[in-house]
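Peer 1: Sequence first, predicted model second:
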Amino acid sequence: MTTRVTANGIDIAYESFGPPTGRPLLLIMGLGAQLIHWDEEFCELLVEQGHHVVRFDNRDAGLSTHFHDAGVPGPGAPAPYLLDDMADDAAALMDALGWPAAHVAGASMGGMIAQTLAIRHPGRVLSMTSIMSTPGPDVAPPAEAAVSVLMAAPPPDRESVQAQAVRTWSVIGSPGYELDRERITTMAGLAYDRCFDPAGTSRQLAAIMASGDRTERLAGVAVPTLVLHGEADLLVPVAGGHATAAAVPGARLVTYPGMGHDLPRPVWSDIVTEITKLTSA
């Protein structure tokens, strides 16, 4: 069941899995993605390993507050908010949940938010898992093919959105694993039905670009850190994972051959095992 709370001056939609007695684990999604993109089965696997999992919609995504009045940031225009604000959203959500601190895992832009959270609110983060992410927008530039699909014009209707999702993930997904067209199509339809706001995605992208590089600040992160990355990622190449792990003292890096900018089902078990080793240490 989706719940909405007011946190950091906005409404944040979230869902929880598992008993409140489990180890608190906050999952942060990526650019333009919604809480449903953390697959329920994946969340339940984490619950089986003793976690109390919360997934949520970032600002400008899903059922959380959208900054419609800000429009689409033009070239040279200031971003309406930064990753700092999105990290503060996560900390405020933890307040609303009654969590003094939590284990945090973020994917792509979510990894950037997790890194920023660990920098800005170190006492709130028990451990950090940064997945297919990077310490800065210029550290691991995307391949041209990935940029092309990411910047494609927004489709006009639900069916077109689903078709575009298949095209996108056929480029930036995992070449080492079979493309699950049915799952991608279904998920794109569900996301469209919850909320379709391409302008919100543009504002999130502006936040990424305006927030700069975190490499120097990550040197001060003292929490146990896990970095997971696909070796075949075209959107955030694996150099981003290596740079993140190098920036955080003591970070552990795990890379996956054949994995692109997604979480293919066959690696779920290993990823859950790696996260569990970190959170139960």
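Peer 2: Happy to help now that I have it.
Peer 1: Please count neighbours and contacts with C-alpha atoms only from this point.
Peer 2: Will do.
Peer 1: Pull the number of nearby residues for Glu41.
Peer 2: 11 (other CA atoms under 10 Å).
Peer 1: ok, it to Pro154 distance?
Peer 2: The gap separating Glu41 from Pro154 is 29 Å, by CA to CA, to the nearest Å.
Peer 1: One more: Leu27?
Peer 2: Distance, Leu27 to Pro154, using CA to CA: 26 Å.
Peer 1: One more: Glu231?
Peer 2: Glu231 sits 28 Å away from Pro154, going by CA to CA.
Peer 1: likewise Met29?
Peer 2: Met29 sits 20 Å away from Pro154, going by CA to CA.
Peer 1: So these two - more neighbours on which side?
Peer 2: Met29 (28 against 14).
Peer 1: residues contacting the nearest residue in space to the more buried one that is not next to it in sequence?
Peer 2: Ranked by CA to CA, 6 or more residues apart in numbering and with sequence neighbours excluded, the top spatial neighbour of Met29 is Gly110, at 4.6 Å. Residues near Gly110 by CA atoms under 8 Å, 6 or more residues apart in numbering: 27-31, 130, 133.
Peer 1: structure B:
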Amino acid sequence: MALHKGSCVPGPAQPARRNGADAPDTTGPADRRKWKTTMNMLKANGIDLAYESFGDDDAEAILLISGLGTQMIRWTIPFCLDLAARGYRVIRFDNRDAGCSTHFADRPIPDFGALAAMLMAGQRPDVPYTLNDMAGDAIGLLDALSIDRAHVVGRSMGGMIAQIAASEHPGRVLSLTSIMSGSGNPSLPPAAPDVMAMMTTRAPDPFADEAGFLAHSLAFARRIAGSGYPFDEEVQRALLLEELRRAHDPGGFGRQIAAIAVTGDRRARLATITAPTLVVHGADDPLILPACGEDTASSIPGAEFMLVSGMGHDLPPALYRTMADAVERFARRGRQR
């Protein structure tokens, strides 16, 4: 295991910022110190995990899990602040093979043709890790922080990880919010062909061709965004540059895809989830289609499905309040269990 290109060094607390701009100050003077954040590192599940925490350490916790190949900063500071201002301790972290957490750079990127052939033949490929391991990271983070139970929120691949955490560790998950994710049901419709082609086309090396890398990444972000909310290219560009500053490891993306592939159909496990569950999906999502969200909700006893008009495979700032309201609504249900 190894680290990666980037400048992932914990430093002194900095004022909460969003993509290089000051986050809106919604706190009183006495509370303002709570909204300074420092990236911390800890050992969990045998690896190093980078995390940040917002709000009171003694408050009920909300754990935010990121998606495929993305870093914790995709859960933007304004969104985290909104939840923290409601009385929660909000924790975001880098998954393994992303951001400043441990990278498995000594493990080869799987051959996806061979991987698919083995899965079709009913064989189990040898991969660096599975989504089960990544769910173990999330629970291990709670252990390391001495948090008994948390409300778990995941987006895209993070939703899959959150689902497994809720099914395998029911006593640790107060409520589950699965956003723009799926169930692993192989009969569901795949991503739009052009979206899949864009996602699987290797981006230019940003250290050799930063402009080409940004053009490629921005085109993909624009394609998967919804039609109901403006696409802010400046914000997206700043986010991509911040991810590059923190770390860059295309191999991590490939290893995470392999983890999703070998974990497969999760419907039987979803049927065992007892936590109050909300499944949120964008009506315009071209990457993980709305039918995948519907299938997830129908597989979890008592789950509620929330289809958001105009939302794609993204979480635009205009939806932060709507999403925070939804997370809080199910957090209240979880607290009453």
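Peer 2: Thanks, I have the structure now. This one's a predicted model, so the numbers in the text were calculated from it and none came from an experiment.
Peer 1: Please pull up the equivalent of Ser127 of structure 1 in structure 2.
Peer 2: In structure 2, Ser127 of structure 1 lines up with Ser175, judged by TM-score structural alignment.
Peer 1: Then its match would be within a strand, right?
Peer 2: Yes. Ser175 of structure 2: assigned to a strand according to DSSP: H, G, I helix; E, B strand; the rest coil.
Peer 1: separation between it and Phe330 of structure 2?
Peer 2: Separation of Ser175 of structure 2 from Phe330 of structure 2 (CA to CA): 6 Å.
Peer 1: And Ala219 of structure 2, by the same measure?
Peer 2: From Ala219 of structure 2 to Phe330 of structure 2 the distance is 34 Å (CA to CA).
Peer 1: now do Leu119 of structure 2
Peer 2: Leu119 of structure 2 is 36 Å from Phe330 of structure 2, by CA to CA.
Peer 1: same thing with Arg269 of structure 2?
Peer 2: 20 Å.
Peer 1: ditto for Arg245 of structure 2
Peer 2: Distance, Arg245 of structure 2 to Phe330 of structure 2, by CA to CA: 35 Å.
Peer 1: neighbour-wise, which of those two wins?
Peer 2: Shown here are Arg245 of structure 2 and Phe330; by other CA under 10 Å, Phe330 has more neighbours (21 against 14).
Peer 1: Show me what the more buried one lines up with in structure 1.
Peer 2: Residue pairing (TM-score structural alignment): Phe330 of structure 2 is matched to Leu278 of structure 1.
Peer 1: how big's the offset between the strand or helix carrying that match and structure 2?
Peer 2: Assigned by DSSP states H and E, Leu278 of structure 1 falls within helix 268-279. Helix 268-279 of structure 1 differs from its equivalent in structure 2 by a mean of 0.7 Å after superposition (mean CA distance after the TM-score superposition for structure 1).
Peer 1: and that helix, what does it pack onto?
Peer 2: The contact analysis (3 or more CA pairs under 8 Å, 6 or more residues apart in numbering; DSSP states H and E) places helix 268-279 of structure 1 against helix 40-48, strand 125-131, strand 225-230.
Peer 1: repeat that with 7 Å
Peer 2: helix 40-48 (3 or more CA pairs under 7 Å, 6 or more residues apart in numbering; DSSP states H and E).
Peer 1: Where in structure 2 does the helix it packs on fall?
Peer 2: Under TM-score structural alignment, the match for helix 40-48 of structure 1 in structure 2 covers residues 77-85.
Peer 1: now that stretch: how far from the chain's centre is it?
Peer 2: Relative to the centre of its chain, stretch 77-85 of structure 2 is centred 16 Å away, using CA atoms, centre = their mean, to the nearest Å.
Peer 1: residue ranges of the helices in the stretch 101-250 of structure 2, please?
Peer 2: For the stretch 101-250 of structure 2, helices defined by DSSP state H, counting those that start in this stretch occupy the ranges 112-120, 131-144, 157-168, 193-200, 210-224, 233-246, 250-263.
Peer 1: Please work out which residues outside the fifth one touch it.
Peer 2: Read it as helix 210-224 of structure 2. Among residues not part of helix 210-224 of structure 2, those counted as contacts by CA atoms under 7 Å, 6 or more residues apart in numbering are 198, 203-206, 231, 285-287, 312-313.
Peer 1: aligned partner of Ala283 of structure 2 in structure 1?
Peer 2: By TM-score structural alignment, Ala283 of structure 2 lines up with Glu231.
Peer 1: From Tyr81 of structure 1, how far out is its match?
Peer 2: Distance from Glu231 of structure 1 to Tyr81 of structure 1, by CA to CA: 31 Å.
Peer 1: Kindly report the same for Gln164 of structure 1.
Peer 2: 28 Å.
Peer 1: for Arg59 of structure 1, same thing?
Peer 2: 10 Å.
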